[in-house]
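Engineer: Sequence plus the predicted model coming up.
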Amino acid sequence: MATRKARATASKTIADETVELPPRARIMKSAHALFYGQGIRGVGVEAVAAAADTNKMTLYRHFSSKDELVAAYLREVAAEIEASWDRIGARHKDDPRGHILAWLREMGRQMERPESRGCPITNAAIELPDASHPGRQVIEEHKRGMRRRFAENAKQAGLKRADMIAEQLLLMLDGAGVSLQTIGHDHGPMSTLLKHAEWLLEMDAAK
C-alpha cells in the first residue's frame, strides 16, 4: 500500500511539472523520472502515461513499444553525459588530464546528490541483459564511446598506457556508481574514485 501511494504521489508530482510540455516531451520527462527512480522493469507504460497526464494510445503513437521508449530514454541520458564531457572539455582545451579529472568530479557531484541512484546507464545495463534489446545497444555504444574519450585524452596527455588507463577509469566509474547503491553516499565512493583516478594518472606519467 505504501509503495502504491508513493508511486501515485511521484506520478502526480511529475504531471504537475510537465503540464506545459507537448505530449512527447511529457512522456520523456516522466520516463526519465520513473525509470531512474524506480527501475526500468518496475515501471510499465501505464505508469509513464499516467505520470505524463496522457494515455497509452498517445504514448504508442510516439513510441512503438516500451523497449523503444526505454531506448529513447537511454539515448537522451547518454547525450546529456556526452554533452557534459564536451562542455567541460571546452574549458580544458590544453589540459587533457585536467579534462578527465574535472569531468569525473562533475559526475561525482551529480551522483552524490541525495536522490541519486548512481549512473542511469549502468543501472539500465543490469536490468537489460538481452543483447538484442534496443536499449542495450545504446548502452554499449555509449560505454565504448566513453572509453574512447578517456583513451584519446590520456594519449594527448602523453600517458604511456592510455588504452589500459581508459579501461581502468571506466571500470572505476561504473564501480563507484554501483557502490553508491550498495554502501551508500556516506562512504564517499565518488570521492574515492577521484583519488584513485588522480593516482592512476600520476603513476603512469611518472613511469
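Structural biologist: All right, it came through fine.

Engineer: Could you use CA atoms for every contact and neighbour count after this?
Structural biologist: OK.

Engineer: count of neighbours near His133?
Structural biologist: His133 has 14 neighbours, counted by other CA atoms under 10 Å.

Engineer: Does the residue lying closest to it once chain neighbours are set aside fall in a helix, a strand, or a coil region?
Structural biologist: If the residues on either side of it in the chain are set aside, His133 comes closest to Asp67, at 7.0 Å by CA to CA, 6 or more residues apart in numbering. Secondary structure state of Asp67, per DSSP: H, G, I helix; E, B strand; the rest coil, is helix.

Engineer: show me what contacts Asp67?
Structural biologist: Each residue near Asp67 by CA atoms under 8 Å, 6 or more residues apart in numbering is listed here: His133, Pro134, Gly135.

Engineer: Please report how far the first one lies from Thr182.
Structural biologist: Applying CA to CA, to the nearest Å, one obtains 26 Å for the distance of His133 from Thr182.

Engineer: swap in Ile121?
Structural biologist: Going from Ile121 to Thr182 by CA to CA gives 17 Å.

Engineer: Among these two, which residue is more densely surrounded?
Structural biologist: Neighbour comparison, Ile121 and Thr182: the larger count goes to Ile121, with 24 against 9 (by other CA under 10 Å).

Engineer: from what I can see that one touches Glu140, true?
Structural biologist: No - the criterion here is CA atoms under 8 Å, and Ile121 misses it with Glu140 at 9.4 Å.

Engineer: Could you find the closest non-adjacent residue to the residue nearest to the spatial centre of the chain?
Structural biologist: Closest to where the C-alpha atoms of the chain average out (CA atoms, centre = their mean) is Pro120, at 3.6 Å. In space, Pro120 comes closest to Tyr36 once its chain neighbours are excluded; the distance is 6.1 Å by CA to CA, 6+ apart.

Engineer: Glu68 now?
Structural biologist: For Glu68, ignoring the flanking residues on the chain, the nearest one in space by CA to CA, 6+ apart is Pro134 at 6.8 Å.

Engineer: cool, and Ile139?
Structural biologist: When the adjacent residues along the chain are set aside, Ile139 lies closest to Ile121, with 6.2 Å between them (CA to CA, 6+ apart).

Engineer: try this one side by side with the last:
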Amino acid sequence: MAARGPRALSSTAEKTPSRRISGEDAHASLLEAARELFYYEGVRAVGVEAVVERAGVNKMSLYRQFKSKDDLVLAYLERSDENFWGYFNASMAKHPDDARAQLLQFFIDVSERASRPGYRGCPFVNVAAEFPDPSHSARQFVRRNKAQLLTRLRDRAEAAGATDPDALADDLAFLIEGAYTASQTFGTDAPRLIKSLPRTARVLLDGNIPAAVPARKPD
C-alpha cells in the first residue's frame, strides 16, 4: 500500500496525451493509473476509458496487457498486497527480537499512516464493500490477504507469549479493521480517533501477554 499524496483524481480530469510506448511501459502506466483511480474513486466508479486516459495509452494497449477490467482489478490488488506486506514487514523489522513490541509498533505505524490527509482507507476493505458476491475473484483475493494477516498476527502473538494467541489475534484484527473504517466514517474527528489506536492495542497486549518476571538475583 505504498502511499502517495492526494491528487486531483476525477476521471474527467485533464487527460494524459496518448503516446506510443513499449508493452512493459504501458503495463506500468496502466497499473499506476488504476492504482490512483481505483483507490481514490472506487473500482466500480472507474471505467477502463478513464484508466486509459490517465495512463496516456490507447484502449488496445490496455487489452494487450489485461484481458478484462477484472484482470486489471486483480493486478491492482496484487500490487496493493505487495505494498502492504512490505509495509508490515518493515514495521516488524523495527523490533526484530521482541514480538510484543512488533505488534505495538504495527499499530503505531497504522495510526500514523491513517491520520495523514488524503488517506482513503484500506484498499482491500474498499474493494470488499464494492463486490457483494463472495465468489467474485476480487473478494476472494481480499479474503486471502486478510487470512494471511490473521495468521501473521497469531504468529506474533504466540511468539510474544500470549495466553491465547488465537483470541489475541482475533481482537487485534478486529481493531485494525475498525480503524480502517473509522478513518473514513468519522470525518474531521477521524485523525483524533485514529491516534488512540496504539493506546487501545496496548490495552489488548497488556491483558493477554503476561508481564515478564524479573530474573532473580543469586544470593
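Structural biologist: On my side now, so go ahead. Only a predicted model underlies this, so the values are computations on that prediction, with no experimental measurement involved.

Engineer: And the TM-score between these chains?
Structural biologist: Structural agreement between the two chains, given as a TM-score (TM-score structural alignment, normalised by the length of structure 1), stands at 0.88; 198 aligned residues with a CA RMSD of 2.1 Å.

Engineer: Distance of the residue nearest to Glu68 of structure 1 relative to Ala33 of structure 1?
Structural biologist: The separation that Pro134 of structure 1 has from Ala33 of structure 1, given CA to CA, amounts to 20 Å.

Engineer: returning to that earlier point: for the residue nearest to Glu68 of structure 1, grab the count of nearby residues.
Structural biologist: Neighbour count for Pro134 of structure 1, taken as other CA under 10 Å: 17.

Engineer: Aligned to it, what sits in structure 2?
Structural biologist: Mapped onto structure 2 by TM-score structural alignment, Pro134 of structure 1 lines up with Ser137.

Engineer: Name the SS class of the closest residue to Asp174 of structure 1 other than its chain neighbours, please.
Structural biologist: Counting by CA to CA, 6+ apart, the nearest residue to Asp174 of structure 1 once its immediate chain neighbours are dropped is Thr122, at 6.6 Å. Assigned by three-state DSSP, the conformation of Thr122 of structure 1 is helix.

Engineer: you'd agree Thr122 of structure 1 is up against Gly175?
Structural biologist: No - assessed by CA under 8 Å, Thr122 of structure 1 is found out of contact with Gly175, at 9.2 Å.

Engineer: follow-up on the earlier one: mind checking which of the contacts of Asp67 of structure 1 are in helices?
Structural biologist: Of the positions in the contacts of Asp67 of structure 1, Pro134, Gly135 sit in helices, assigned by DSSP state H.

Engineer: closest to Ala72 of structure 1 among the contacts of Asp67 of structure 1?
Structural biologist: The shortest approach to Ala72 of structure 1 among those belongs to Gly135, at 7.8 Å (CA to CA).

Engineer: so the closest one makes contact with Val70?
Structural biologist: Yes - between Gly135 of structure 1 and Val70 a contact is recorded at 6.0 Å, counting by CA under 8 Å.

Engineer: Pro210 of structure 2: what's it in contact with?
Structural biologist: Contacts for Pro210 of structure 2 were tallied using CA under 8 Å, 6+ apart; they are Gly161, Ala162, Thr163.

Engineer: so the last one is in which element?
Structural biologist: Going back to what we said before, that points to Thr163 of structure 2. When secondary structure is defined by DSSP states H and E, Thr163 of structure 2 falls outside every helix and strand.

Engineer: Map it onto structure 1.
Structural biologist: Under the alignment (TM-score structural alignment), Thr163 of structure 2 pairs with Lys160 in structure 1.

Engineer: Could you pull up the contacting residues of that match?
Structural biologist: In this structure, Lys160 of structure 1 makes contact with Asp204, Ala205, judged by CA under 8 Å, 6+ apart.

Engineer: at 10 Å what do you get?
Structural biologist: Residues in contact with Lys160 of structure 1, defined by CA atoms under 10 Å, 6 or more residues apart in numbering, are Ala154, Asp204, Ala205, Ala206, Lys207.

Engineer: counterpart of the third one in structure 2?
Structural biologist: Going back to what we said before, that points to Ala205 of structure 1. Under the alignment defined by TM-score structural alignment, Ala205 of structure 1 corresponds to Ile209 in structure 2.

Engineer: how far away is the residue lying closest to its match once chain neighbours are set aside from Leu197 of structure 2?
Structural biologist: Nearest residue to Ile209 of structure 2 in three dimensions, chain neighbours excluded: Ala162, at 4.3 Å (CA to CA, 6+ apart). In this structure, Ala162 of structure 2 lies at 20 Å from Leu197 of structure 2, with CA to CA as the measure.

Engineer: Next: Asp71 of structure 2.
Structural biologist: 35 Å.

Engineer: Neighbour count for the two, which is higher?
Structural biologist: When Asp71 of structure 2 and Leu197 are compared on other CA under 10 Å, the one with more neighbours turns out to be Leu197, at 21 against 15.

Engineer: Just give me the match in structure 1 for that one.
Structural biologist: Under the alignment defined by TM-score structural alignment, Leu197 of structure 2 is paired with Leu193 of structure 1.

Engineer: Please name the residues that touch that match.
Structural biologist: Contact analysis of Leu193 of structure 1 by CA under 10 Å, 6+ apart lists Leu104, Arg105, Gly108, Leu169, Met172, Leu173, Asp174, Gly175, Ala176, Gly177, Trp199.

Engineer: What helix or strand is the last one located in?
Structural biologist: Element membership of Trp199 of structure 1 [criterion: DSSP H and E] is helix 189-206.
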